[in-house]
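In: sequence and predicted structure below; questions after.
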Amino acid sequence: MSNPIREKRLLDITGADDLEQLRVIREREQNKLAIQLSASPADEVVESLNELHDALIIQSLKLAENELARLGLGAPPVPYTYVLYGSGGRYEQTMHSDQDSGLVYEDAADQADEERFRTYFSQLAETVVRYLIGLGYPPCEGNVIASNPEWCLSLAEWKKKLDGWFADPSWENVRYLLIAADGRPVAGSLELAGKLQDHFFNDLLSHPVIARRMMENTLRHKVLVGVFGQLLTERYGEDAGSLDIKYGAYIPMVNAFRLLAVQAGIHETSTLKRIEALRQANLLTAEDADNAAEAFSFFLKMRMLTTVSDEEGQLIGTGKIPPEQLTKEMTAPLKKALKAGKKIQLRVQRELQRRFGGR
């Protein structure tokens, strides 16, 4: 079924030939979606918002390719794919979104081509990252970004990097593997992206010890609901009384379903799609899947409410619901959703103990 609003939005973006036009479109469309959030299902708004982000990134890539052509570097010498990680990879970005990205390109036949490809794609990545900063997408604080040479590699180099992370399951390497598990191609060659994802899952099968490391990392953030169902809000500082919805609700569920899905060989990166795939694989009961999807959709909506503007008008995500918003009408569904999230976490913990022993 056609959606005139969606079609108009995409036409405006694909017709934009400079960054200023794209920035105006982003601000205008996000304002519209913010108004819709109070009246529409959260997952529908999140889907529209992420479609907007994707379209802006794709058009920025086209503008970056045009810029390199004007500089005399020509068109991309081989197929490549631009990959999103983090909430972008999971199709769960909010109004405020930073850049978690990588780039993978086809292998070269000889050393001369290798240097030529590296030069081109390094410059392409630097250009598009700069353009996206101009649109209001700040770079990833952890430097997981395509302009970092460590995240802009040929397919063979990427495979070698994944092999190294799996071979040495240090805390940092496991964190990178969990980031890689959320990788989603937003533009370019789907075949190339598929080869990289297949390599990830093949490596996972041949390194069973990595599962325990992933589980230990997954259980680091706890759902903020107490034994008696009370909300565990911030106790001290300027955020006293607020609830950390990002790290106390959203991230624990992201981590749990990522782990369950990856261990099951499920290639989906969206948390809601992972839940559905786990249901289809009979790894979640219909009741658990419905409860989890309902709770997670609620957390997505709550996360949207934590976006504010700073003194310069730049959107920032606090990740925390202030105490004045924790009304009686909000806390009842919030407690219900948190209890569902805690149940999932306990299930993952039991799985850890069943497979590997320990606490």
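Out: Sure thing, it's come through. It should be emphasised that the depicted structure is a prediction, and the values quoted were computed from it without experimental measurement. Residues are numbered from 1 along each chain as shown.

In: C-alpha from now on. contacts and neighbour counts both.
Out: OK.

In: the stretch 251-359 of the chain: strands as residue ranges?
Out: With DSSP state E, counting those that start in this stretch as the criterion, the stretch 251-359 of the chain has strands at 307-309, 315-317, 320-321.

In: with adjacent residues omitted, what lies nearest to the spatially most central residue of the chain?
Out: With distances taken as C-alpha atoms, centre = their mean, the residue of the chain nearest its centroid is Ser87 (2.0 Å). For Ser87, the nearest residue in space outside its immediate sequence neighbours is Gln93; the separation is 5.0 Å by C-alpha to C-alpha, 6 or more residues apart in numbering.

In: separation between the one you found and Leu283?
Out: According to C-alpha to C-alpha, to the nearest Å, Gln93 and Leu283 sit 27 Å apart.

In: comparison target below:
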Amino acid sequence: MKNTIAERILDFLKDFPPFDVLEKEQLFKIAENVKVIHLEKDNFIFKQNEKPHLNFYVVKEGAIGLYRTMDNDQILVDICDEGDLFGLRPLIQNDQYLMSAKANEESLLYAISVEILKEIIKTNDKINKFLIASFATNIKTPYANKDRQLFDYEEISDSNLSDIQTADYSKNPITCTKNTSIKEAAQIMSTKRVGSILIVENKNPIGIITDKDLRLKIATGLISIEAKVTEIMSSPVITFPINITTAEAQIAMLKHKVTHLCITKNGTPNSKLIGVLSEHDIVVLHGNNPSVLVKELKRSKNINTLKYIRNKTSNLLKSYIEQHIPITFISKIISEINDVITSKAIEFSIEEMKSEPPVKFSWLALGSQGRKEQLLITDQDNAIVFEDVPEENYKTTKDYFIKLAKKITEKLNFVGYEYCPAEMMASNPKWCLSLNEWKNQFNTWITKPTEDAVMLCTIFFDYSVIYGDKNLVHKMSESIFKSIESYEIFLNFLGRNALRNPPPLGFFRQFLVENNGEHKDQFDIKSRALMPLVDAARLIALSHNLKDNNNTITRFEEIANAEPQNKDLYLNCADSFKILLHFRTKQGIENNSSGRYVNLNKLSKSEKLKLKGCFKPIKDIQDLLNIRYNLAQMM
């Protein structure tokens, strides 16, 4: 007799790894034995420290949050949704669960027999490697590239894992000597409130004692508490160098069945102890994982969650900067989070309106957010474009979108994005326009390039669609390029604007600093270094009709391909921009500011030299613009 329920389960599982690499007979055997579990919101499937189940789980519908309880706080480590696996611990390492699994919303789960999968693993090496990689790294679909080659467990490295962060280990490990008694060591651990103590000899780690050792070996009476620590310490210790990634650490803990790793100067036991990395540290870091933050954002139900996650994003940014993660990677991550926050603020605001939007519209991020370069929390720059409507419907349509925009900007302000002092926001009727109005506005700015018009173009040309109908924005973009094509002298005016700030160094190679005001004697890294590069990239990209990407680094890379004769200059500009953006972000974090103004007296000699090294491409690109657009004649 046909088992239609099993076949429906099979149809679902076959589209998700690792089930997609199974033979049909193997998959059907699993499907026949699946238990379907319905879970109400906030109900647990298992709890931390609970004995392992006979099953692991796949999410059919809904969302399951994985939480680690620490100091009575529940830390969200990951969110599993459709097709994700969780609860793999009894399959790989048969001991207590390290986390709790709770339904974040009403959910439907497939419980899959551990024993049946263990049988299949014996004959299917691919699924074995998948489960090890998935368990160790929290990666749901660990495929290295488009041809879907599974990771080789023995060769997993930070270059092919999504979590490329250096692990954030404790840099002040608690230590004792081998002559210390177990009682003394336990007292030190209690006083310092730590779960482990390292035994050192000549500053090198020779062993480790954890809370688990005290429970199993001392509390049970097997060994006297007056004995030396060498009686119960685990030795030799597992050691790694300081640049170990989170993923490598997880795999090492799994492989060696340990919960602590020693960080030493050269990564061997025969070198100076630098720190210790625990499972606790890994869990805390994963609670701040960008993919987890984005998932949590997308499922958020209120504005308070947006603010909470934006604050966590600031911590993530600080961590990335400290670890010297490439700025292009940082920009993509932070920009994605910023965009999702904005999208959710829009969704919440639409829900508050008494009716759905009357016509199609798009929400545009302008300026640094539009270029995907807004790393620190700065003020808002945004606009709305809505579908053209008959004249008799125009006022009510515009009124709707202005009201909506006010709700959105209020929410963004609550999250932490300050209102724009110049009111470059969609809540301003000047920047909430129909498609045809925007076309006319841009055409006026381009064909009548007054100083104010050119300044506005530098803001409004750098837009990206955050929410809504992309086709509207595509039509607007086509109109802009058409206007520029018919009035090419506009590029000369943009060029003149790009030279409004001279190169950052004076005649004697001294930094050009502010002469007066609040920031007297400070260096304006935004106006004097970053914006000349932003302006140059925008201008040359427009001249080559390069569309759909407003990011400064990407613009320079694209125009390097368009002008191979100037390739080195453009790529040097891109590199300089990366360094300057990283520097500004670091300054902002350290000084709890926008990072715009730099106190040169607080910089080291090497930092000043590094900055100066970024300035030559600025001078060279400005020289190129000066010649190309005959700007000397316009000054």
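Out: Noted; the coordinates are in hand. Every value quoted in this text rests on a predicted model; they were computed, and no experiment measured them.

In: if we can go back for a sec, which strand or helix spans the residue nearest to the centre of structure 1?
Out: helix 86-89 (DSSP states H and E).

In: residues in contact with that helix?
Out: 50, 83, 93, 100, 179, 182-185, 269-270 (C-alpha atoms under 8 Å, 6 or more residues apart in numbering).

In: could you identify the most distant pair in those residues?
Out: Pairwise distances among the contacts of helix 86-89 of structure 1 were taken by C-alpha to C-alpha; the largest, 18.4 Å, belongs to Asn50 and Ile179.

In: more neighbours: which of the two?
Out: Each of Asn50 of structure 1 and Ile179 has its neighbours counted (other C-alpha atoms under 10 Å); Asn50 has more, 21 against 17.

In: wait, doesn't that one sit right on His96?
Out: No. Using C-alpha atoms under 8 Å as the test, Asn50 of structure 1 is too far from His96 to be in contact (11.1 Å).

In: run through the helices of structure 1 in chain order.
Out: Under the criterion DSSP state H, structure 1 contains helices at 4-15, 19-36, 42-70, 86-89, 111-134, 155-167, 171-181, 190-206, 209-218, 245, 251-263, 271-280, 286-304, 328-356.

In: tell me what the shortest one is packed against?
Out: Read that as helix 245 of structure 1. helix 286-304 (3 or more C-alpha pairs under 8 Å, 6 or more residues apart in numbering; DSSP states H and E).

In: which bit of structure 2 covers the helix it packs on?
Out: Mapped onto structure 2 using TM-score structural alignment, helix 286-304 of structure 1 covers residues 567-585.

In: mean deviation of the matching stretch from structure 1?
Out: Overlaying structure 1 shows stretch 567-585 of structure 2 at a mean distance of 1.2 Å from the equivalent residues (mean C-alpha distance after the TM-score superposition for structure 1).

In: for the stretch 151-300 of structure 2, what spans make up the strands?
Out: 175-176, 196-201, 204-210, 239-240, 260-264, 273-278.

In: in structure 1, what range does the fourth one match?
Out: Residues of structure 1 matching strand 239-240 of structure 2 are absent, with TM-score structural alignment as the criterion.

In: now for that strand, which elements pack on it?
Out: strand 260-264.
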